[in-house]
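>>> one predicted model, sequence on top.
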Amino acid sequence: MPVEFAPISDQSLPIWCVTQDAEIPEDAMAGNWPAACGFTGKTGELCLLPAPDGSVQGALFGLGQPARAGRERFILARAVSALPQRDWRLASLPEGHDPEELALGWLLGQYRFTRYKGDAPARPRLVCPDGVDADRLLAIAAGEFLTRDLINTPASDMGPKQLEASARKLANDIGASIEVTTGEALLKSNLPLIHAVGRAAEQAPRLIDIRLGDSGPMLTLVGKGVCFDTGGLDIKPPSSMGLMKKDMGGAATVLGLLKMLAGTGAAQRLRLRVLIPAVENSIAGNAFRPGDVLGSRKGLTVEVNNTDAEGRLVLADALTMGAEENPDLMISYATLTGAARVALGPDIPPFYCDDDATAQIIQTSAMQAGDPLWRMPFWEPYETMIEPDIADLDNAPSGGMAGSITAALFLRRFAEGAGRYVHLDIYGWQPAAKPGRPKGGVGQGARAILDAVPRLLT
């Protein structure tokens, strides 16, 4: 869906943003109307201001108590669904509130997934505040909308073939090259884990490989593209399978991030590579089995102790391929473990990184971008948990403890060769509507990395 700011115009209506119980700006008083309406500036509270002829001449919007400002991101998105369909501008903003964050919240609040339900009603537009880079915010929102659309589309219309088509369209739009290795060609190209996980599905497994730029530091992004996950022969219960259209959330996020990098101009200073193993983990007579020992591109053998731990298998081959070029930085995104959600909930993905300086930059950028991440350790003593008796690695250690950490340790084995490696264990789903984030697919960690890239790769 298109995303836009309103043009600068005398016809735009003012919004006065006020904190709770603060004095209302004199030019927004409209007599005693706000007091008569009970407006106090509570979080998300809206008061439309009438003109003498009965039309709307402006609005007051509540930012809540300053001490609780950190409780809610993108608060101005609340106004998008409440204001009349007009063009609006920020007339006042209390000190300490970031106009860029508010404007991005407004843009994100315009999102609606309409593929199966007709067009969404037109939304009010905002004039981009002075001093805010409108083009950058529009590029960020467009990348986020791509990620959401891809995740929200069910597997009936977003299998490996359709994910490839979406990647091809994006590559064409931004002038990138793309190569795709499909089906039995995966074995010839020494990508056996991707083939093993996806071979039972109706749509053939594939590796999508996108490149953009030919000079500068190299950034490689790897995104898990499991378009639907039944759990394989270790089949999931219905309660766990219902959201598995989102198991390609890592792929959707790296494509959204690629769109942001290209749209903001950051890609012009980099060599970018995006690798997406796109598969469906299905059940059939040729599905890979519990107890199988599989070979990998790296030469390490993997004992399959649970076919529902398939994401780390397809990522392993893609990470190995990415590391062979020795990129300056390689980042993987994956909806990998429920353990991450138990530890940190749906809003805060953990990230793993051995390099303290890199981790600090990412943590700072995550806070600045309103895209929270939390560092977790590659805990060396747990390495023995992923080392079984009959193979080099175990894809699903027993015991159920430290599941996100052991998954990250597994992936790190295949990322050797990259200058620095970062892994994000994302959820990719908004379980309940929040400002700027309707229930459904959501990008996580893309805006944080976008903000960090200039400092990570200079």
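Here it is on my side, so go on. This is a predicted model, so every value here is computed, not measured. Numbering: from 1, shown residues only.
>>> every contact and neighbour count from this point should use C-alpha atoms.
OK.
>>> make sure Gly322 is indeed in a helix.
Yes. Applying DSSP: H, G, I helix; E, B strand; the rest coil, one finds Gly322 inside a helix.
>>> looks like it contacts Ile276 (just checking).
No. Checked against CA atoms under 8 Å, the pair Gly322 and Ile276 is beyond contact range at 10.6 Å.
>>> compare these two (neighbour count), which wins?
More crowded of Gly322 and Ile276, by other CA atoms under 10 Å: Ile276, with 33 against 26.
>>> what about that one, which helix or strand?
Assigned by DSSP states H and E, Ile276 falls within strand 271-281.
>>> which strands and helices sit next to that strand?
helix 160-174, helix 192-198, strand 206-212, strand 218-223, strand 225-229, helix 249-263, helix 311-323 (3 or more CA pairs under 8 Å, 6 or more residues apart in numbering; DSSP states H and E).
>>> for comparison:
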Amino acid sequence: MLLNFATDTANAIPLHVVEADGLNDALAELSAFQQNWTVTQGFKAGLGQVVAIPDADGAIAQVLVGYGTADSRARGRFHMGGIAAKLPDGVYQIASGLAGAVLEEAALAWLLSQYKFDRYAPCRATDAQLVAPDAIDADRIAIIANGEALIRDLINTPASDMGPQELEDAARALAAEHGAKMNVTLGDELVKAGFPMIHTVGRASSRAPRLLDMRWGETGPQLTLVGKGVCFDTGGLNIKPGSSMGLMKKDMGGSATVLGLAHMIMGLGVPIRLRVLIPAVENSIDGDAFRPQDILMSRKGLTVEINNTDAEGRLVLADALTLSDEDKPELVISMATLTGAARVAVGPDLSPFYTDSDAHAAAISDAARVVADPVWRMPFHAPYEAMIEPGIADLDNAPKGGMAGSITAALFLRRFIESPYIHFDIYGWQPTAAPSRPKGGVGMGARAVLEALPKLLNL
């Protein structure tokens, strides 16, 4: 679905955002009738409170929205999205109370609150529409919102309709929309082209594995995005229990996120050369499935001992990262729903990321705060390198012991790349509904990266 601001602005209802300590000043701007009405409704400007004030004919003349205190707002984000969901149908215009980055976040939150995944069942559309505030770049906010909607749509679609072919179709549609070029290496051609681990992970599925390669832009520094595209993960021969397999349609959340980010970058015309690499596979069980204790050869020439076929994401990413390194980009960023250990460490709301560059880490962390896309830096902890070295091969895909699982996975990936590198170990799923984020697929880290690009690439 397309998210956008209201186009009919003639009769927009003014909306005044009131902080708790500004309530008396706000009341002073009202008539005696309006003051009495507001007080009678119990409005105290608490976060999320809404009071619609009628005119003499009973129609809504204006709306007061409670914005609470700084402490209450710090306990969440996208508060305006929650407010939009409480308003009657109509067109609204933020008349006072917000400015700068806070106003931009509010506008984005409002658009994202309209998102509905309605492919399989009808959903009531949110008809509380917002007029784009004059002080924001409305086109930019809409492009970002629709990049996020793309991420959500791709993750929310079940594997029956989002296998490697359908993921390729989505990438091709995005490339066509923005005039990008696409190349796909399919099935057994992966072996001939030098991507043995992508082929090995996906060969047991009836749906052929593939590597998607999109390029856009002719000038500027090169950014390469690599997204994990495991469209469903049974765990392979180390099969997951049912309780762990239930959400595995989202194991392509990294690929969804880089495609959504690519939409933002291309839609905004960021002056870079963009490359997007997605190893798209399904980790299935068949007579041709790879096995525990197999030793695989990678594109880079490093050998990998398989100690768990359920640690497959790092295998397909490794071949793609090696390819990304070959044309010496200024920066490579990988995004993947890679480890449960990351969720244990930081929960579902934070995007853990790894980088050796303090400057890159600061740029992303600062940008994340500006755009309300929370991240947390994790360490490439060198003393753990020994944990990923099994002795009979160069690398172990699943070190025993269960310690530092997200870190060891990141260290594994770093072995396959020499270019400046940032890795995100995201969750890609909103477990319970929150303002502007319904339960289901969700973008993580993409908006922070977009905001940080000027510093990351010296634009």
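Okay, I see it. What you see is a predicted model, and the numbers here were worked out from it, not measured in a lab.
>>> and Arg369 of the second structure, how many neighbours?
By other CA under 10 Å, the residues close to Arg369 of the second structure number 12.
>>> in the first structure, what residue corresponds to it?
In the first structure, the residue matched to Arg369 of the second structure (TM-score structural alignment) is Met367.
>>> counterpart of Gln57 of the first structure over in the second structure?
Using TM-score structural alignment, Gln57 of the first structure pairs with Ala61 in the second structure.
>>> so that match: helix, strand or coil?
Using three-state DSSP, the structure places Ala61 of the second structure in strand.
>>> these two touch, right, it and Pro54?
Yes. Between Ala61 of the second structure and Pro54 there is a contact at 5.1 Å, judged by CA under 8 Å.
>>> residues contacting Glu164 of the first structure?
Taking CA atoms under 8 Å, 6 or more residues apart in numbering as the criterion, Glu164 of the first structure is in contact with Val180, Ile208, Ala278.
>>> for Cys227 of the first structure, state which of those is nearest.
Nearest to Cys227 of the first structure among those is Ala278, at 6.8 Å by CA to CA.
>>> and the gap between the counterpart of the closest one in the second structure and Ser31 of the second structure?
Mapped onto the second structure by TM-score structural alignment, Ala278 of the first structure lines up with Ala280. Counting by CA to CA, to the nearest Å, the separation of Ala280 of the second structure from Ser31 of the second structure is 62 Å.
>>> compare the two (neighbour count), which wins?
Neighbour totals were compared for Ala280 of the second structure and Ser31, and Ala280 leads with 33 against 10 (other CA under 10 Å).
>>> the closest residue to the more buried one other than its chain neighbours: neighbour count?
Nearest non-adjacent residue to Ala280 of the second structure, counting by CA to CA, 6 or more residues apart in numbering: Gly229, 4.4 Å away. Gly229 of the second structure has 33 neighbours, counted by other CA under 10 Å.
>>> give the contact list for Gly229 of the second structure.
Going by CA under 8 Å, 6+ apart, the list of residues near Gly229 of the second structure reads Pro164, Asp251, Met252, Gly253, Gly254, Ser255, Ala256, Ile278, Pro279, Ala280, Val281.
>>> need those in TSV (columns: distance to Leu111 of the second structure).
Shown next, in TSV, are the contacts of Gly229 of the second structure (distance: CA to CA, whole Å):
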residue	distance to Leu111 of the second structure
Pro164	30
Asp251	26
Met252	25
Gly253	21
Gly254	23
Ser255	23
Ala256	19
Ile278	28
Pro279	31
Ala280	30
Val281	33
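>>> tell me the secondary structure at the aligned residue in the second structure for Asp389 of the first structure.
In the second structure, the residue paired with Asp389 of the first structure according to TM-score structural alignment is Gly391. With three-state DSSP as the basis, Gly391 of the second structure sits in coil.
>>> one more: Ala95 of the second structure?
Classification of Ala95 of the second structure by three-state DSSP places it in strand.
>>> how near is it to Trp429 of the second structure?
Ala95 of the second structure is 34 Å from Trp429 of the second structure, by CA to CA.
>>> likewise for Thr69 of the second structure?
From Thr69 of the second structure to Trp429 of the second structure the distance is 28 Å (CA to CA).
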